[in-house]
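K.L.:
dropping a prediction and its sequence here:
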Amino acid sequence: MRWFGFGFNAFGQIRVQEGLVKDENSEAVKEVKVSEPTELSCHADRRGCCRKPAQVRASWSRTACLHFDGDSRVSLAGFGASISNQCCESGGCTDAFITESHLTLAFPDRVESWDLQKKDKTPWSMEVPSQAGSSAVNLPLVPGGYVALKLPFFRTLSPQLQAKSLALGGEHATLLTATGAVYTWGQGSHGQLGHGGLVSEEEPRTVEALWGMPMSSVAAGGWHTVCISDAGDLYVWGWNESGQLGLPSRGLRKASQQKSCQQGELHPDASTSICKEQQEGEKLEEVFISIQAFPALLDVSPSCEIRTVSCGSRHTAAVTTTGDLYTWGWGEYGQLGHQTSVSSDEPQLVEFFREKQMQVVDVVCGPWNTFTAILEEDVLGLKNTTKSPT
């Protein structure tokens, strides 16, 4: 597995190279934007062995990479990584969850949560029932509840929910049950709960619009939510100010139109009447969506099903079953992977991976950046050359 990153990199959280984050004043760390997908380098362990990341978890200023070869450790990059790496010395971890303040690690027998802002390196810890095994922990879910973004960090959940996975947004939570039902709660001011209004919910409430359609995966952004059905369809709801739902955004369309008109002014042969006609036509025909309070079906790729999806603060990324990556939403830091800082309210294929014949299999969004996993070349080659017996 090879991981690539692109987008916000002001703290060196993308270019995980030896010595990069040791000096936060270095020129490499000051490279705020990484527009082109860049492969994350190996992490050298104590014995000097190069270990590639198997999974990536991201917060705004930090990245946690899980290495499952050997004794299963976590390496950190980004803000204060040289100090916070002290909490990753224990091997054997099976999952990780990182925020701006805490790093939570799951082990077969326990869960530890380390405060990254304190010098006292004594973690909060809880035991995992031995009969449950390591598969019982799917962070941020923990036995009996979940690890929240703000105090109190441990929140209880009713066992009747039969939680399968949990996604935490900026101010809301989205839970997927074992039966494929979706529950949301928290702040609802931007329609991110999917209940049809802007009212907040203190307790988990089922998203009734999805009732009867089993979901296989959920993701939550700053103020938007996305889920994948068992059939591979994508449903979106919440805030669409930056086009993060993949629906028409008035702000983005206006910005694009103004840019086109400005380019026309620079070129005298371009008629300004075209801009006026576009503006008048937009008022009559275009329907803009600022807030989508109910789940809406989004057609990302007409011929493909969606394998996995992830949400940043104001952008979204999805991987199809054919190994293509599509992104949309806010792109100021290059987090859409199109090697520009242009935002988009329509899902667009990230050409970089297709041009290099790379098959994307996973995607993880940080608030302002994106990380993708591709299959190794030898694995792809073996798959492509294997023939069924005749």
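P.N.:
Now that the structure is in, tell me what you want to look at.
K.L.:
from now on I want contacts and neighbour counts done on CA atoms only, so please keep to that.
P.N.:
Noted.
K.L.:
okay, now G331: neighbour count?
P.N.:
When neighbours are defined as other C-alpha atoms under 10 Å, G331 has 27 of them.
K.L.:
next: H315.
P.N.:
Neighbour number of H315 under other C-alpha under 10 Å is 32.
K.L.:
before we move on, what about N369?
P.N.:
Applying other C-alpha under 10 Å, we find 31 residues neighbouring N369.
K.L.:
my read: it touches Y333, true?
P.N.:
Yes. The pair N369 and Y333 qualifies as a contact (C-alpha atoms under 8 Å) at a distance of 7.4 Å.
K.L.:
put this next to the first one:
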Amino acid sequence: MDREPGQREAASAPARAVTLLLSWGANSYGQLGLGHKEDVLEPQRLNDFCDPKRLKLLTGGGGHSAVVTDEGELFVCGLNKDGQLGLGHTEDVLSFIPCTPLAGCPVLQVSCGWDFTILLTENGQVLSCGSNSFGQLGLPPGTKRQVIPQVIELLNEKVVCIAAGMRHALAATESGLVFQWGTGLASTGRRTCPEKTLPPFLTAKEPCQVTGLENSKVKTVVAGSCHSASLTDEGELYVWGSNKHGQLLSPAAFLPTPQKIEAHCFQNEKVTMVWSGWTHLVART
């Protein structure tokens, strides 16, 4: 159609943003939520088990995965031989399904270990399910596993952040204390530092306060396979556990108690967030 002189074409409408949920990689137990157990070499769109725009958190463990929505609903899939999906049974699940035992109990955060899961509810309680072979569930002695999430009663102060490693877990409370349980770091510590007595929190099978952080208020905790880290409200990062891959920025092979990473390592900036992989750490200033 001809235009009058000086008349412009109407600007095309901006493309509408589309939110997708994709998964790929190892899938031996159905942990990708795609409905099968075949490994996937390219990102695949997940079935619409929920609106991706509602997703708040995605995480995974040794062979299982978990998703939390904005409304606090928990979806799980993958390996479940120890009940780590919290569904009340031990059958693997190939597609994301709601964790029905937690219906009506909004979840704020979930963290998956090797064969267990810990959950933080909106009211500040911590629950756990799965294997307890190393005390990683933080439940009373004699508990071998739990197929339905159970409240960790010894954490009687409101918790604001949780983290799960391979066989240990952490919780930070509202007042800034840090608790650790599960003996996942103890064997590495004994082997690496045979001349040292390990602090109680490295060998505890129920929540035990982490010593060495008494003068700090911790707001975030993270965990790798055999290390832990905490971030304070002052932007200081403390680390402990295995340093096999140099992830703790220390000359020592193992740190039995929290050590502060010096500010010059972060160009004298305060750290605002920290994440942990299996054997590495990432920090943002």
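P.N.:
Looks like it came in fine. Note that the structure is a prediction, hence the values are computed from the model and not measured.
K.L.:
what is in contact with N369 and Y333 of structure 1 at once?
P.N.:
7-8 (C-alpha atoms under 8 Å, 6 or more residues apart in numbering).
K.L.:
in the stretch 51-200 of structure 2, what residue spans correspond to strands?
P.N.:
55-60, 64-69, 74-78, 93-98, 107-112, 116-121, 126-131, 145-151, 159-164, 169-173, 178-181 (DSSP state E, counting those that start in this stretch).
K.L.:
the fifth one packs against which elements?
P.N.:
So that's strand 107-112 of structure 2. Counting contacts by 3 or more C-alpha pairs under 8 Å, 6 or more residues apart in numbering; DSSP states H and E, strand 107-112 of structure 2 packs against strand 55-60, strand 64-69, strand 116-121, strand 159-164.
K.L.:
whereabouts in structure 1 does that strand align?
P.N.:
Using TM-score structural alignment, strand 107-112 of structure 2 corresponds to residues 163-168 of structure 1.
K.L.:
and V151 of structure 2, which of the helices and strands packed on strand 107-112 of structure 2 is closest to it?
P.N.:
Closest approach to V151 of structure 2 among those is made by strand 116-121 (9.2 Å; C-alpha to C-alpha).
K.L.:
can you give me the angle that closest one makes with strand 159-164?
P.N.:
The directions of strand 116-121 of structure 2 and strand 159-164 differ by 170 degrees, with axes from the mean of the first three to the mean of the last three C-alpha atoms, to 10 degrees as the criterion.
K.L.:
compared with structure 1, how much does strand 116-121 of structure 2 deviate?
P.N.:
In this overlay with structure 1, the average offset of strand 116-121 of structure 2 from its partner residues is 0.5 Å by mean C-alpha distance after the TM-score superposition for structure 1.
K.L.:
contacting residues around stretch 126-141 of structure 2?
P.N.:
80, 82-86, 115-121, 143-153, 155, 159, 167-169, 181-184, 204-207.
K.L.:
now do the buried residues in stretch 179-191 of structure 1.
P.N.:
Buried positions in stretch 179-191 of structure 1, judged by neighbour count with 16 or more other C-alpha atoms under 10 Å: 180-191.
K.L.:
ok, now stretch 38-48 of structure 2?
P.N.:
Buried positions in stretch 38-48 of structure 2, judged by neighbour count with 16+ other C-alpha under 10 Å: L46.
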